[in-house]
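S.K.: my questions concern the predicted model and sequence given below.
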Amino acid sequence: MSTITSTPLWAPLYGASFGEAFSRFWKKYATFSGRASRSEYWYWALANGLVLLVLFGVTLALGLPTSTIDPATGASTPGVIAVIGLVLIGAWTLATVIPGLALTVRRLHDINFSGWMWFLNLIPSIGSLIIFIFTVLPSDPRGARFDQPTA
């Protein structure tokens, strides 16, 4: 029996596979309650990084050769492929910003911190480092206080 079918959606999925983490990310699109395991969080981070790497790589590889530079002014004009690539990158970013925020809040819950700790990201330089450190910490059983099982 697969862990994804035996673990309720409201509970963290410890030992989630890459596919399970990717699926749960989208199923819990804007769910800020509950918890997310390290594997759920980091497999999504890997998936997101790979998608962005491919999008940027294709945009650069195919978009730069189609760009033009005006010899008189030195101004560059992006080609159609570059514009399409940038639109796709923007669309992916917009589609994943809310669920990414929700996943980070659930990860903070799993280590028994309030989701409001996410706002540490707003502290220049050090804030993102603090959140990064929090996301690699092991789960804390006291984080179960954030679980909200449904009937």
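M.R.: Structure received.
S.K.: from now on I want contacts and neighbour counts done on CA atoms only, so please keep to that.
M.R.: OK.
S.K.: could you pull out the helices in this protein for me?
M.R.: 3-6, 18-27, 38-63, 80-110, 126-136 (DSSP state H).
S.K.: which one, of those, ends up nearest to residue 119?
M.R.: Closest approach to residue 119 among those (Cα to Cα): helix 126-136, 8.1 Å.
S.K.: for residue 136, see how far away the most centrally placed residue in the chain is.
M.R.: Ranked by distance to the mean C-alpha position of the chain (Cα atoms, centre = their mean), the top residue is residue 100 at 4.0 Å. Relative to residue 136, residue 100 is positioned 16 Å away (Cα to Cα, to the nearest Å).
S.K.: how about residue 66?
M.R.: Residue 66 sits 42 Å away from residue 136, taking Cα to Cα as the criterion.
S.K.: same question, residue 44
M.R.: Counting by Cα to Cα, the gap from residue 44 to residue 136 is 14 Å.
S.K.: the two: which is more packed in?
M.R.: residue 44 (22 against 15; other Cα atoms under 10 Å).
S.K.: mind listing what the residue lying closest to residue 59 once chain neighbours are set aside touches?
M.R.: Distances taken as Cα to Cα, 6 or more residues apart in numbering put residue 85 closest to residue 59, at 4.9 Å, once the chain neighbours are dropped. Residues in contact with residue 85, defined by Cα atoms under 8 Å, 6 or more residues apart in numbering, are 55-56, 58-59, 63.
S.K.: second structure for comparison follows:
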Amino acid sequence: MTMGAAFKSFWKNYFNFTGTATRAEYWWMVLLGSILTILWIVATIFFAVVAGLSPIQENLNIWHWLMTLSGGLIAWLVISALIFLAVLIPALSLEVRRIRDTGLNAVLVWIVFAIDILSDGFGSNGALNDIVSLLILLIMVFPTDKLANVRMIGKNQR
């Protein structure tokens, strides 16, 4: 699968939480997402510098900060938030489909997915989050149906 095919599949399977996604489909989108995120961060820093925002100011609260933003930067942040929301559902769908492709049974797919989402929500501090991240990484690199016949966790085992 090429990056272009993975990109098409990403958008085609917007709400598909029941299918599967190959390693290539998943990792091409991770690579593309990483590249686009780096470009977005650079562009955001550029817009902030052009707008004259200083990251270090004394007694600056969120309301004062929002009132000092330029219209262009506000538009950039709104567009960024909309793009994030548009990509959120297919990204979650892709993750679930990739976990399903490894051969885990249906219940464990959703348990692994929930643990991943919850561990991300509690910040990146602590060994538990590191262990969860490593577990998710290992699951994501397994080939298709690698876990299908593993006792108690595979989809072919009851």
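M.R.: On my side now, so go ahead. Worth saying up front: this structure is predicted, and the values here are computed from it rather than measured.
S.K.: re earlier: list buried residues within the contacts of residue 85 of the first structure.
M.R.: Buried by 16 or more other Cα atoms under 10 Å: 55-56, 59, 63, out of those.
S.K.: what's the match for residue 13 of the second structure in the first structure?
M.R.: Under the alignment (TM-score structural alignment), residue 13 of the second structure pairs with residue 28 of the first structure.
S.K.: next, count neighbours for the residue nearest to that match when sequence neighbours are not counted.
M.R.: Spatial nearest neighbour of residue 28 of the first structure, chain neighbours left out: residue 99 (7.2 Å); criterion: Cα to Cα, 6+ apart. Residues near residue 99 of the first structure, counting by other Cα under 10 Å, number 19.
S.K.: residue 97 of the first structure too?
M.R.: What residue 97 of the first structure shows, counting by other Cα under 10 Å, is a neighbour count of 13.
S.K.: before we move on, back to that, ok, so of the buried ones among the contacts of residue 85 of the first structure, who is nearest residue 94 of the first structure?
M.R.: Nearest to residue 94 of the first structure out of these is residue 55 (Cα to Cα; 14.2 Å).
S.K.: quick one: contacts for the closest one?
M.R.: Residue 55 of the first structure sits next to 85, 88-89 when contact means Cα under 8 Å, 6+ apart.
S.K.: one step back: what do we get in the second structure for the residue nearest to residue 28 of the first structure?
M.R.: Checking TM-score structural alignment: residue 99 of the first structure goes with residue 90.
S.K.: hmm, that match is touching residue 7, no?
M.R.: No. Between residue 90 of the second structure and residue 7 there is no contact under Cα atoms under 8 Å: 10.7 Å.
S.K.: leaving out chain neighbours, which residue sits closest to residue 108 of the first structure?
M.R.: Once flanking residues are discounted, residue 108 of the first structure sits nearest to residue 115: 5.9 Å by Cα to Cα, 6+ apart.
S.K.: count of neighbours near residue 31 of the first structure?
M.R.: Neighbours around residue 31 of the first structure, by other Cα under 10 Å: 18.
S.K.: re earlier: name the nearest of the contacts of residue 85 of the first structure relative to residue 95 of the first structure.
M.R.: Of all the contacts of residue 85 of the first structure, residue 95 of the first structure sits closest to residue 55, with 14.3 Å by Cα to Cα.
S.K.: residue 44 of the second structure matches what in the first structure?
M.R.: With TM-score structural alignment as the criterion, residue 44 of the second structure matches residue 59.
S.K.: got the contact list for its match?
M.R.: Counting by Cα under 8 Å, 6+ apart, residue 59 of the first structure touches 81-82, 85-86.
S.K.: repeat that for residue 128 of the first structure.
M.R.: Applying Cα under 8 Å, 6+ apart, the residues near residue 128 of the first structure are 120-122.
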